[in-house]
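Engineer: Need the 3D shape of this:
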Amino acid sequence: MLGRPRVLRLRTSRFGLLAAGGCLVLAAALAVPIEQAVTARQPGREVTVRQLAAGKMLVASRRLADPNFTETVLLLIEYRTDGAAGLVLTRQSELPLARALPDLAPVAPLAMRPFVGGPVAHETVLALSRTACPGCRMVTRGVHLVNDGDMLRQRLASGDDDRTLRVYTGYAGWSAGQLAAEVREDAWRVVPGDAAAVFDGEPETLWRRMLARAESVLADRGTGGEPSGADVVDGLR
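Structural biologist: Below you'll find the model as predicted:
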């Protein structure tokens, strides 16, 4: 069984966590893309930026035992030489948004529930939008990162629901080279970003469905039923 991945607590001075409109958000400093490959080597294989980049999705392998990430699917919202950040797509809160985040109560849809985006900085609030919005960075096609409190309020007030907008508290973070090493150690399957998966209507079953599809694709390539995480699943849709 794989052990517990180290969780990076991003420092304010490094990634610029800031307050905007009453919500803590990730500053634009996190949006700087990496230009070179980050590799984790093993004989005959290396994990490069082609596999790991903002917009890719991580599907936890069956061997990943850390309760923070067991049976999860994540979307990478940033991948840089000095670290990476992602959001867990599969763990929805039992509390309605208005109770979980009282500052958003005046504009929060009654039925909307936030997601626990990861074990780092639960006071941080981010959102993923299916449609473009001013100041929102596209993470992958059909998925835009909302990291401004005022814009999030506008989107909620305009009638967006969880089919087009997902709100997250906290996020997952990795130090330089750490995620590549975890992929090399078969902690994760790496698959292309997919807006339909991000806004899936049954997030509680998303991990099982995506893992089965990833294993099926890689098994068809002759890699066996438990393929290496370092083999990116470019054909998964």
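Engineer: When you work out contacts or count neighbours from here on, use the C-alpha atoms and nothing else.
Structural biologist: Noted.
Engineer: to the chain's geometric centre, what's the distance from the lengthiest helix in the chain?
Structural biologist: Taking DSSP state H as the criterion, the chain has its longest helix at helix 206-220. Offset of helix 206-220 from its chain centre (CA atoms, centre = their mean, to the nearest Å): 18 Å.
Engineer: Repeat that for stretch 202-217.
Structural biologist: The mean C-alpha position of stretch 202-217 is separated from the chain mean by 15 Å, CA atoms, centre = their mean.
Engineer: ok, which stretches of the protein are helices?
Structural biologist: Under DSSP H, the chain gives helices at 12-15, 97-100, 149-157, 178-184, 195-198, 206-220.
Engineer: if we compare the ones you listed, which one ends up closest to Gly86?
Structural biologist: Set against Gly86 and scored by CA to CA, the helices of the chain come closest in helix 178-184, at 10.7 Å.
Engineer: For that closest one, enumerate the helices and strands it packs against.
Structural biologist: In terms of contacts (3 or more CA pairs under 8 Å, 6 or more residues apart in numbering; DSSP states H and E), helix 178-184 is packed against strand 188-191.
Engineer: I have a second one here; can you model it like the first so I can compare?
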Amino acid sequence: MTEMELAGRLLVATPQLKGSTFDSAVILMLSHADDGALGVILNRPSDVAVTRLLPKWDTLASEPAVVFQGGPVGTDSALALVHIDGPGEPLGVRRVGGEVGILDLDTPTEVVEPAVIGLRVFAGYAGWAPDQLDDEVGEGSWYLVDAEPRDTFRTDAPDLWRTVLRRQHGDLALMASFPDDPTMN
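Structural biologist: From the prediction side, this is the model:
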């Protein structure tokens, strides 16, 4: 797989990852190259308000305006994604896929504000060593599906795992009804 194949797409945790760090995770892939892969978990909001950590970005923060737990790596750093309004790449933004881009948080807010219609902040990220993600996909730990722009900025983020699976075709859509505890089925 190449960066062009995964950047901007979603990794959806399979039931095989139940009980792990990535249990029911939906990850937006930001990069995938020979030196590894990087993404953020979209469906883990925290209780920490964006205004508490990054007050200058509060006015652009999408609801819920909280910091999301982006993954287990680098949890003491922040990464922001923006919903880009229009074509091109605004100054301070690198487009990841579709209408979503990574924001350089050192960019002045007044430069970014006219070009975006939403922002989501993540503490940490999910990372993989070279070939690690390819191996995990190959062994059935992840479903690889197309992302929709609204996936990154949903107000009902905790329900994203089921929402994304439900819109898939065939047997994959049935996974949306997979019980949280299969032993209770």
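Engineer: Need the TM-score between these chains.
Structural biologist: Scored against TM-score structural alignment, normalised by the length of structure 2, the superposed chains reach a TM-score of 0.78; 168 aligned residues with a CA RMSD of 2.9 Å.
Engineer: before we move on, back to that, quick one, which of the helices of structure 1 is nearest to His122 of structure 1?
Structural biologist: Comparing those by CA to CA, helix 97-100 comes nearest, at 11.1 Å.
Engineer: mind listing what's buried in that closest one?
Structural biologist: Neighbour counts using 16 or more other CA atoms under 10 Å place Leu97, Ala98 of helix 97-100 of structure 1 among the buried residues.
Engineer: try stretch 97-113 of structure 2
Structural biologist: For stretch 97-113 of structure 2, burial by neighbour count (16+ other CA under 10 Å) applies to Gly97, Glu99, Val100, Gly101, Ile102, Leu103, Leu105, Val112, Glu113.
Engineer: which residues are contacting that stretch?
Structural biologist: For stretch 97-113 of structure 2, contacts defined as CA atoms under 8 Å, 6 or more residues apart in numbering pick out 7-9, 56-57, 60, 79-86, 90-96, 148-149, 152.
Engineer: Which of the residues you listed fall in strands?
Structural biologist: Arg9, Leu79, Ala80, Leu81, Val82, His83, Ile84, Val93, Arg94, Arg95, Val96 (DSSP state E).
Engineer: before we move on, back to that, any chance of CSV for the buried residues of stretch 97-113 of structure 2, columns distance to Val66 of structure 2?
Structural biologist: Formatted as CSV, these follow (distance: CA to CA, whole Å):
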residue, distance to Val66 of structure 2
Gly97, 23
Glu99, 21
Val100, 18
Gly101, 18
Ile102, 17
Leu103, 16
Leu105, 16
Val112, 19
Glu113, 18
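Engineer: Out of those residues, the closest to Asp135 of structure 2 would be?
Structural biologist: For those, the minimum distance to Asp135 of structure 2 (CA to CA) is 23.3 Å, reached by Gly97.
Engineer: if I line the two up, what does that closest one land on in structure 1?
Structural biologist: When structure 1 is aligned by TM-score structural alignment, Gly97 of structure 2 is paired with Thr140.
Engineer: Arg130 of structure 1 versus its match, what's the distance?
Structural biologist: Distance, Thr140 of structure 1 to Arg130 of structure 1, using CA to CA, to the nearest Å: 10 Å.
Engineer: Now which residue in structure 1 aligns to Asp151 of structure 2?
Structural biologist: So Asp151 of structure 2 corresponds to Ala197, using TM-score structural alignment.
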